[in-house]
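Engineer: got a structure for you, letters missing:
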């Protein structure tokens, strides 16, 4: 696996807008100071708690404290290792990473990378085989799947042979055991390995980034007891995390603020092909809490479209119980032909068209009406049981105001009180998210956002905050700052700023620049202490028109120097002739700083002469500092 130098990582990070990357996964809204807010994907976020700062190249959740840079976000969100995250970001930005030698890596990291490459190879091979199978092409034509849809969803074909794909994989450098690990082959009882998918139409299952992580295979032989066969879980595929089609539909779901949840691959593909694009399918598994957490960041309403049989009704009820606690309002409907027979979304949209489907959506029942029709409680006992059940659903909702509104509705409809005091929530017990597998591969140390750090902004003089921001936003000032705050200044013991935080900020910024030869807010953030990171986050977005930043830099230094001199003067008691002399020099220094500032303001000296005088004035400040008695501080 490649190893990338800090210089490469810093360069890539500086070229990528973290907000654009994160918007690939969750919707963001612009907030003040040029930042963005969104619902955190790393916990059950009820309202936007995650701040994204493009200037610093960081994200931070104020609720669960998740945070880091663009690599960290992709790594955690996609559950991939650090190197894979770097390569994902580089691919997104069109950035050419250099070829590097490989390091020793943990077995799990190697396996994940191998499975990812093998899935890509399999996807290409299945697609190439499709054009050679008349049976598969006819099947797709009968299902009204166009060539464009075939390509979009990477539909292919697995021939009826024991080692068709295995042989192809071996020719491309993989072993039969690799195919087993990827879920593309199975070990036979009598020994040997054979293809898992045979004589099946193959549908690629992709994660949110569009990476192929698994496959669904539809039997075309008519002899298999399993009409559909999915890949087993692997190093890259976890059913509870994947919603089929979500990589295509995410933008539409966010735009519509609603999601249509269907059962099958063809239900989704036919709807998407017909222009109904805010749709997902939980193929291969029932809808999970992880699925609902993902959808809750995009949708306010979920339309549950399942079959009307017993299994479909059970799936509907389970899905309703999963999405409702996440603040998604479930609406339920079943599709039918004009004669009243039930029909799935795939057949419906092909027979009656997408407009008819959209019209059917408007007839969807809210979850409370749906449950009332299904349960049809008549006797007092049935009504009591029904009310207890729907109250248990309401209690599972985290949003208290939404709870109150539903309780009011239930109270009005069923003449019951609004109390939840003796009601048990049906919400499943919390399960910690599966951690990203650790490895010995290259990892980046991401600064942890510590809760203990805090900034008392009211105690920092506004001029000092502005000076810190001036240096932060203007890389062209760094050589001038390094000249002023040089080693002699650093060893003099002078604190130019009244605020210790600003003093630390300026000295650390200059030190990092001198060490790296590079200045960027992102680099500073990576190297700062928790307190300075917090200070950095609080600095406002601002721009200076050149050469105003140079003028303000030196003018501010004259004011800060004068203030410093006043503080130094108070530390020198008038108890000797030398002390009196120093105090007189201090008064003269203050007058001199005011004079050179006035000369520059009236254009009697140019910026270069002004800068030279300001830098030279440091020697007097260091002299004054040395004259302060040891017990002066």
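Structural biologist: Looks like it arrived, so ask away. Since this is a predicted model, take the numbers as computed values, not measurements.

Engineer: only C-alpha atoms for contact and neighbour calcs from this point on.
Structural biologist: Will do.

Engineer: pull out the buried positions in the strand or helix carrying residue 92.
Structural biologist: Using DSSP states H and E, residue 92 sits within helix 82-93. Within helix 82-93, the residues scored as buried using 16 or more other C-alpha atoms under 10 Å are 82, 83, 84, 85, 86, 87, 88, 89, 90, 93.

Engineer: next, the one to line up against it:
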């Protein structure tokens, strides 16, 4: 007899947004951080049914029952647990793995095992060579063994087939290819994808390794960071580096610090800022925002303070705001990233805490760092229209009005003029569905062709 695998159940519980599910059955109104509506399980005139997006849970005060999206479907549609899991998995594009389907089960088991064995191999490549280039790189960057061990950082040797030789014979070549750790080449049927790189593993929320990011140790390598490709286990558009270790702290502190790279992430964790996540070179998407919103609706962006980092912060700010997440931008200056910042002797934890408290509103950040007020009237008018186009994609009317007010104050434009433009401008761009990997905002606030290329 077939039964749904725990892997599918875990993905449904982790990825399905309870607010999105219940909104299709109940008319909900936001009140504070939660949403309220009339109970769908009994007759009432005053709303006592609550949905908490940050906890991904619902609760009916009248009947004293509550739970997650699966439990809601079971209660509302009077169906079984497997039927609820299957229904949600099909709707949200989650592959249904069934025990009893030995071939499919075996494939996932083998992919997880390949990644675990690869991680052990990479870890041992550092431990077995304590004076090698990989250990020297980490030591020079002042990363202690405790951090290296906690996040299972390793090293992929500068070889075309060292990992392949380690795993070949244990797994079929087709399975190895599906893992994303190997590529086809003229040098042989398969070669190692990661070579001469510091290896940072990605974990699922259940603690299994699902992919890697590799930082090249060669100055001649054009691709500084290389991530695993899309696989059955690894979806880059919704995965954060460090989420397995830090999401509980993010929920507890009710805000996340979002950084670009793994070394920035590790430095902040080392400095006890353990509510941090990294996008790891992947453009921030609506899928990222949806995943993050289950744990918090407040984000501090702390990206690199070079031109590329500024543009990335602007793009990410819009995506976060358009997904209902309160956003502030922490700008370190001097071209620094968080790793650079804490490697300077005069910077302390207290300094960073002060910067968090004074982090800028996204509108203020954009206007300042794109020198909008120094531009001519025509360019300022163009910028205003572009900003309004982004604000139109914000679903919450209160947040939209706040952004319009902020834009008016910062530009010195009468609020009525901004509102008039908001009403008259046609919404030329539409929010991409969550399921689409293209669901990122393309920002047009460029000062130069160099900015645009970046």
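Structural biologist: Happy to help now that I have it. The structure presented is a predicted model; accordingly, all values stated were derived computationally and were not measured.

Engineer: determine which two of the buried residues of helix 82-93 of the first structure are furthest apart.
Structural biologist: Spanning the widest gap among the buried residues of helix 82-93 of the first structure are 82 and 93, at 16.6 Å by C-alpha to C-alpha.

Engineer: which position in the second structure pairs with residue 283 of the first structure?
Structural biologist: The alignment partner of residue 283 of the first structure in the second structure, by TM-score structural alignment, is residue 280.

Engineer: all helices of the stretch 351-454 of the second structure, in order?
Structural biologist: Per DSSP state H, counting those that start in this stretch, the stretch 351-454 of the second structure carries helices over the ranges 362-369, 377-391, 397-411, 415-424, 449-453.

Engineer: please apply the same query to the stretch 401-550 of the first structure.
Structural biologist: Listed in chain order, the helices of the stretch 401-550 of the first structure (DSSP H, counting those that start in this stretch) span residues 462-473, 478-484, 487-491, 500-516, 521-527, 530-538, 548-570.

Engineer: stretch 137-153 of the first structure aligns to what range in the second structure?
Structural biologist: Under TM-score structural alignment, the counterpart of stretch 137-153 of the first structure in the second structure spans residues 135-151.

Engineer: still on that earlier bit, burial count for the closest residue to the match of residue 283 of the first structure other than its chain neighbours?
Structural biologist: Nearest non-adjacent residue to residue 280 of the second structure, counting by C-alpha to C-alpha, 6 or more residues apart in numbering: residue 261, 4.7 Å away. Neighbour count for residue 261 of the second structure, taken as other C-alpha atoms under 10 Å: 22.

Engineer: now residue 188 of the second structure
Structural biologist: For residue 188 of the second structure, the neighbour count with other C-alpha under 10 Å is 10.

Engineer: can you check residue 12 of the first structure too?
Structural biologist: Neighbours of residue 12 of the first structure (other C-alpha under 10 Å): 18.

Engineer: could you say what helices and strands whichever helix or strand it is part of packs with?
Structural biologist: Here residue 12 of the first structure, judged by DSSP H and E, is contained in helix 6-15. Judged by 3 or more C-alpha pairs under 8 Å, 6 or more residues apart in numbering; DSSP states H and E, the packing partners of helix 6-15 of the first structure are helix 82-93, helix 521-527.

Engineer: distance to residue 75 of the first structure added to the ones you listed, as JSON lines?
Structural biologist: Formatted as JSON lines, those follow (distance: least, C-alpha to C-alpha, whole Å):
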{"stretch": "helix 82-93", "distance to residue 75 of the first structure": "5"}
{"stretch": "helix 521-527", "distance to residue 75 of the first structure": "17"}
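
Engineer: among those, which comes closest to residue 557 of the first structure?
Structural biologist: Comparing these by C-alpha to C-alpha, helix 521-527 comes nearest, at 22.0 Å.

Engineer: can you list the buried residues in the closest one?
Structural biologist: Buried residues in helix 521-527 of the first structure, counting neighbours by 16+ other C-alpha under 10 Å, are found at 521, 522, 523, 524, 525, 526.

Engineer: and for stretch 321-340 of the first structure?
Structural biologist: Buried residues in stretch 321-340 of the first structure, counted by 16+ other C-alpha under 10 Å: 321-336.

Engineer: can you find the partner of residue 209 of the first structure in the second structure?
Structural biologist: Per TM-score structural alignment, residue 209 of the first structure is aligned with residue 206.

Engineer: my error: substitute residue 301 of the first structure in the last question.
Structural biologist: Using TM-score structural alignment as the criterion, the counterpart of residue 301 of the first structure in the second structure is residue 298.

Engineer: give me the distance between the longest helix along the second structure and the centre of its chain.
Structural biologist: Looking across the second structure with DSSP state H, the single longest helix is helix 102-127. Relative to the mean C-alpha coordinate of its chain, helix 102-127 of the second structure is positioned 24 Å out (C-alpha atoms, centre = their mean, to the nearest Å).

Engineer: how about residue 330 of the second structure, what's its partner in the first structure?
Structural biologist: Residue 330 of the second structure maps onto residue 333 in the first structure, by TM-score structural alignment.

Engineer: so who does the closest residue to its match other than its chain neighbours touch?
Structural biologist: Nearest residue to residue 333 of the first structure in three dimensions, chain neighbours excluded: residue 364, at 4.8 Å (C-alpha to C-alpha, 6+ apart). Contact partners of residue 364 of the first structure, counting by C-alpha atoms under 8 Å, 6 or more residues apart in numbering, are 303, 331, 332, 333.

Engineer: mind checking what residue 364 of the first structure lines up with in the second structure?
Structural biologist: Using TM-score structural alignment, residue 364 of the first structure pairs with residue 359 in the second structure.

Engineer: could you do residue 241 of the first structure as well?
Structural biologist: The equivalent of residue 241 of the first structure in the second structure is residue 238 (alignment by TM-score structural alignment).

Engineer: for the residue lying closest to that match once chain neighbours are set aside, grab the count of nearby residues.
Structural biologist: Nearest non-adjacent residue to residue 238 of the second structure, counting by C-alpha to C-alpha, 6+ apart: residue 288, 4.5 Å away. For residue 288 of the second structure, the count of nearby residues is 22 (other C-alpha under 10 Å).
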